[in-house]
Structure formats: structure tokens, C-alpha cells
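In: below is the sequence, then the predicted model.
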Amino acid sequence: MLHSATTPAAKRAELRRRLASGELLRFPGAFNPLSARLIQDKGMEGVYVSGAVLSADLGLPDIGLTTLTEVAGRSAQIARTTDLPVLVDADTGFGEPMNVARTVQVLEDAGVAGLHVEDQVNPKRCGHLEGKQVVDLETAERRVRAAVDARRDPDLLIMARTDVRAIEGLDAAVDRVRRLVDAGADAVFPEAMADERELEAVCRAVDVPVLANMTEFGRSRLLTTRQLADAGVRIVIYPVSLLRIAMGAAERALDTLAAEGTLEPLVPQMQTRTRLYELLDYAGYSRFDETVFTSTGHAG
């Protein structure tokens, strides 16, 4: 009821423990707090907050238009709703190394368990589009060092993302993730890997957890969790999947309404009121309200 029963520190420690176990952790992307609660209810291991989803939710393209305030606000809303660890897309850190440091502390205060900072130029572009540019290695290393130095909870996961694969090739990506780990990154996110062979190469190159991005309509082949685990991947994100499915259903519903004048044919496909109330824990709120009312009545 209300907020998560698990503290941010406990979520961070649990994420560290599970990453150390060697299992593959599934982090679907939440497009709002309610979807985060559904992700937990379905037994996933974590929740992802995607910059692309936040941009789309605001009616904006994913080209670096969102602000730290917007990202932190949505991250806090989602983190308070779930007992799962929340991993957040912090883009380029919203500026120079000092901005990166502030981003880390603001997101830490928002209750997230981890975040990733990337090596694209600022403002960035969607990682699966043409026209990306990356900063030089020294600048990328400074961003990671600033992020690591800024955190106050040592369990806050600082992940380094690199987009160099699509620009300079796999060998450059492998070299860069090694250097970013040397700069202090706790985990790495090699964006736009082509297939499991490339992911295996990155996993062999570093001794920290590797994240795979299974986004639809992108550059990467969509792999199963078994294939990812066999490649050595430790975290998989599905950043935009739930938003795409929800928006696809919404568009089809509006087409039905326009064509037939009613949504009655789609009622069997809708989430029921009972199921929604289960996710919202209406019963828990009612019990609390009854207890307070009864206690107040006795006190009078």
C-alpha cells in the first residue's frame, strides 16, 4: 500500500547479490508506475526506466530533449511503487562531468538501484538510429569516474553504456568497455550488438555484468533468455516493449470505436476492474481506512 515496503538501500544490495549469483535478470521497461507494479506481479527481477519511453510519453522524440528533473521525477514515481530494483537510463548524464555527478545524486535520492551513463555526444540520439556520434574515450572515462565518485551509497550500480559498435565496429566496442570498467564502471551496456556472438565477445572481455538490450525494430537480433544466459549476459532489458504493446492495443481500440461506434467487441481483451483493483491493492487501502475510522471512533 502507498509506497514500497523495501528501502532503496535494500533494493540496491539485493541487486548486487543477484548479479553476483550469475543468473540472468529480466528488466522490462515500465511506462508508468502501474506497469511497474505489473512487472513485479509477473515475477520479473527488475524494472527499467527507458529514456525513449519517457520521451515518447511526453510526445517527444528520443533526441536528448528530456531533462534531469523529468527523468528523476518519473524514476521516483516508479521506484516507490515496486519492491524490485529500478535501473534508469541517465542518457549522457545531462552535461559535463559535474552534471553527471549531480545526475547520479539526484537519481540516487529518487530511490533507484542503478543507472547507466552513455558515451554519445550531448544531446544524444536513440541508440538504434543512424547518425549517432560518440565522444572520445577520455571524455567517456571522465563521465564514468564522475558518476562513481558522486554516489553516496556504494551499492548504487553505475553502469557504462557505449554506442561505439555501430560507428567503429565490434573491436572498438570491446576495447571501450574494458576501458570504462577500468574507469570504475560496475557493469557495462554495449548498445546495438548484432547477435549473441558479439555479446559473447563483450562478456569474455570484462569481469563485470553485461547488459543486453532486446528492443524491437532495432539493430540487434531478438534473442531468448536462454541464448542470452548462454552468452554470459547478466541483465536483459525490454525497454519499449510494454509501451509498444499498450499503444498498439489503444490504436486498435480507437479504430474499432471509429468504425463500429462502440468498444463492446473489445471488452473481453480489457483488463478487468477486479484485476486493476488487485494491482492497486484497493483492499489494503480499505482495511487501513476502516482501521483508522474505527480507531478514531473508539477514541471519541
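Out: Ah, there it is. Numbering: from 1, shown residues only.
In: contacts, neighbours, all on C-alpha from now
Out: Will do.
In: can you show me the strands along this structure?
Out: Ranges of strands in the chain, per DSSP state E, are 25-28, 47-49, 86-89, 114-118, 157-162, 187-190, 211-213, 235-238.
In: okay if I get these as CSV plus mean neighbour count?
Out: Listed next are the strands of the chain as CSV, based on neighbours: other C-alpha atoms under 10 Å:
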stretch, mean neighbour count
strand 25-28, 22
strand 47-49, 30
strand 86-89, 26
strand 114-118, 26
strand 157-162, 27
strand 187-190, 26
strand 211-213, 23
strand 235-238, 23
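In: take those strands and write them to a markdown table, including distance to residue 69.
Out: Formatted as a markdown table, the strands of the chain follow (distance: least, C-alpha to C-alpha, whole Å):
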| stretch | distance to residue 69 |
| --- | --- |
| strand 25-28 | 23 |
| strand 47-49 | 14 |
| strand 86-89 | 13 |
| strand 114-118 | 15 |
| strand 157-162 | 19 |
| strand 187-190 | 24 |
| strand 211-213 | 25 |
| strand 235-238 | 23 |
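In: of these, which approaches residue 74 most closely?
Out: strand 47-49 (8.3 Å; C-alpha to C-alpha).
In: can you tell me how far the residue nearest to residue 49 when sequence neighbours are not counted is from residue 52?
Out: Among residues not flanking residue 49 along the chain, residue 88 sits closest, at 4.7 Å (C-alpha to C-alpha, 6 or more residues apart in numbering). Look at residue 88 and residue 52: by C-alpha to C-alpha, to the nearest Å, they are 11 Å apart.
In: please apply the same query to residue 273.
Out: 30 Å.
In: use this one as the comparison:
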Amino acid sequence: MSASRAPAACRPSPNPTSCEPAPIAWKCSSAKCAADRRLAMKRFEATLARLVVLVGPLLIIGLWWVAAAAKWVSPKLLPDPWSTLQTLWTSVMEGAIWADFRGTAVRTLYAFAIAAVAGIPAGIVLGANRTIYRSVEFAIDFFRSTPATAMFPLFLLVFGIGEFSQVAVAAFAAWLVILFNVAYGVMNARQTRILAARVMGATTGQVFRHVMFFESLPQTFVGLRVGVSMALVVIIVAEMFIGSSNGMGRRIIDAQQVFDLAQMYASILVTGVLGYGLNVFFLALERHFVRWSGK
């Protein structure tokens, strides 16, 4: 005997003698619905994370606008954001600011490159041998704690007035930061992994190349990020006071001296964008090369 099939459900029809089958209501399974909800939530959280980074800049501009509109500070000392952005736009379109921007960026990168090339190998050597590090620890901490700007007179005596002295003092300041962080990263490599490599018969060179080097990478990138920021700060100050013919530091101090405060604030904004861009660049490099950090 064949199994009987239940008649299909009907819905009202204009013809009373006929019956139209009701449309089938498709319902997703509970597992599929839960997966879809999780995916939608992840997309929402990702979008929210991208928008959150705008909160800081918008808050700063909002406070700046309120302070200027309410005249908490004299308009002669604090122009409103719109006037500053207009001045910045004019400088960008006329090309007047590009030479100064390029000069500062090139000096900063030169100083950082010198610091990285000299600092990373020295930091590795010091970090790999605690006895050597302890013997020079006082000198490193002493100069690292001394403001780089206090070293200007010394570098002027040694290198004279000019771009070379600016790059040299910035490279020295960044070198100390990179050296310290690389040495710290090597010294604090997880001993369990080092011991495991040695138990498996790895030589000292293999332990360094395959364990200590990678263990120190996160702290090395911290040193690189802080080092490039330090190089930029010192270059800006050096451009202001060590006979520079161009650069953002020179542009800022020139605008201040002629009381062109809109131009001064616009130049400060450009300098901040340069520093932020360098920091984001090294963060991206760190995420790319150190994906396993913390695992």
C-alpha cells in the first residue's frame, strides 16, 4: 500500500472552485541563522572599528572650534579651524609647502636609516651578552635620559652649522632608542623556547637566527616606531634653531615670527600628519612581519 500524501495547503482564490497552492515559507535552520548573525555582527564591529579612529580628530577639531568661537583664547592667538584649513589648502595648491615638507621628510629618513643600521646590530650584540650590556648600561641610560636638544651645541662644534649636524643629532637620539629596545628584546626572549632549541641540538648561531631573532622582533619594531618619531621631533627642532634654509620647523618658526598664526598652525598640522603617517607605516610593517606576536 502506497503512503498517502497530505494535500498541499491552499490560499484563497478568485475562482471558488479552484485552489492555488500557498507559497512555501522558507526558514533557515537555527545553525545557519546563527552563523549569518555572527557574520553580520563581525561586519558591523569592523565598520565600527574603522569609524572609531575618527573620534579623536573630530573631537580635537570640535574643541578647537568651540574654543575659537567662544573666544576662550584671543582670536589673534588661536585662529578658527576653517581659516587654518583654508591657509593649508592655499599652501598646498600653490606648492609653497612641498619643498619644506620634502626637506623635513628626507632629513628624518636619513637620520632614521643611520640610527637603524647602527642601532639594530649593536642592540643584538649587547642583548646577547648581558655582561657587555651591564658594562655600558650606565652610558646608554645617561645619554638616553639626556634631552637630545641639549646635545645641539656639541654637535655644532663637531659638525658645524648645516644639514649634516641636524641629521647627526637626530640620528644619535633615534639610535639610542633603537639600541635600547633591540637589546631589551633580545635579553627578554622566552627562555623556554631557547632551551627547547638547545635540547634539540641547535647550535648557538641557530638558536640566535631561528629563536632569539624572531623573539626580539616585536620589541625591535617598537624601537623603530619610537626611533622614527624621535628623529622627526629632533629634526623639527633643529630646523628651527640650527641654520636650516627650509623644512617644516623653519616654516613654523618663520610664520610665528611674522605673526602669521594661521600658517603656523597649518604647518604644525602638516608636521603631525607626517609623524602619524610614519607611525602607521611601521605599525603596518609590524603586523605584516610579526603576525605571530604574543602566541
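Out: Cool, got the structure. In this text, all values refer to a predicted model and were calculated from it rather than measured experimentally.
In: TM between them?
Out: After superposition, the two chains reach a TM-score (TM-score structural alignment, normalised by the length of the second structure) of 0.21; 108 aligned residues with a C-alpha RMSD of 6.3 Å.
In: mind naming the longest helix for the second structure?
Out: As assigned by DSSP state H, the longest helix anywhere in the second structure is helix 98-128.
In: ok, residues contacting whichever helix or strand comes after it?
Out: Sequence-wise, the next helix or strand downstream of helix 98-128 of the second structure (DSSP states H and E) is helix 130-145. Helix 130-145 of the second structure has contacts (C-alpha atoms under 8 Å, 6 or more residues apart in numbering) with 126, 127, 173, 176, 177, 180, 187.
In: quick check, nearest of these to residue 253 of the second structure?
Out: So of those, ranked by how close each gets to residue 253 of the second structure (C-alpha to C-alpha), first place is residue 173, at 22.2 Å.
In: just to revisit the earlier point, report the distance from the longest helix of the second structure to the chain centre.
Out: 16 Å (C-alpha atoms, centre = their mean, to the nearest Å).
In: from the contact counts, what lies against it?
Out: helix 130-145, helix 163-187, helix 213-241, helix 248-257, helix 261-289 (3 or more C-alpha pairs under 8 Å, 6 or more residues apart in numbering; DSSP states H and E).
In: tell me which of these sits most buried.
Out: helix 163-187 (a mean of 26; mean count of other C-alpha atoms under 10 Å).
In: between that helix and helix 130-145, how big is the angle?
Out: Helix 163-187 of the second structure and helix 130-145 are oriented at 140 degrees to each other (axes from the mean of the first three to the mean of the last three C-alpha atoms, to 10 degrees).
In: just the angle between the longest helix of the second structure and helix 130-145, please?
Out: Using the same axes, to 10 degrees: helix 98-128 of the second structure against helix 130-145 is 150 degrees.
In: give me the buried positions along helix 98-128 of the second structure.
Out: 100-101, 103-105, 107-116, 118-120, 122-128 (16 or more other C-alpha atoms under 10 Å).
In: who's more crowded, residue 273 and residue 52 of the first structure?
Out: residue 52 (23 against 8; other C-alpha atoms under 10 Å).
In: buried ones in the one helix or strand residue 82 of the second structure maps to?
Out: Using DSSP H and E, residue 82 of the second structure sits within helix 81-94. When burial is assessed from 16+ other C-alpha under 10 Å, helix 81-94 of the second structure yields the following buried residues: 81, 84, 85, 87, 88, 91.
In: what is the orientation angle of that helix with helix 98-128?
Out: 100 degrees.
In: make a markdown table out of the buried residues of helix 81-94 of the second structure and add distance to residue 45 of the second structure.
Out: A markdown table is the format used below for the buried residues of helix 81-94 of the second structure (distance: C-alpha to C-alpha, whole Å):
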| residue | distance to residue 45 of the second structure |
| --- | --- |
| 81 | 31 |
| 84 | 34 |
| 85 | 32 |
| 87 | 37 |
| 88 | 34 |
| 91 | 38 |
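In: which among the residues you listed gets closest to residue 250 of the second structure?
Out: Among the buried residues of helix 81-94 of the second structure, and counting by C-alpha to C-alpha, the member closest to residue 250 of the second structure is residue 91, at 15.1 Å.
In: now that closest one: how far from residue 100 of the second structure?
Out: From residue 91 of the second structure to residue 100 of the second structure the distance is 11 Å (C-alpha to C-alpha).
In: my guess is residue 85 of the second structure contacts residue 266, does it?
Out: Yes - the pair residue 85 of the second structure and residue 266 qualifies as a contact (C-alpha atoms under 8 Å) at a distance of 6.7 Å.
In: mind listing the shared neighbours of those two?
Out: Joint contacts of residue 85 of the second structure and residue 266 (C-alpha under 8 Å, 6+ apart) do not exist.
In: just checking, what packs against the helix holding residue 82 of the second structure?
Out: Helix 81-94 of the second structure packs on helix 55-69, helix 261-289, going by 3+ C-alpha pairs under 8 Å, 6+ apart.
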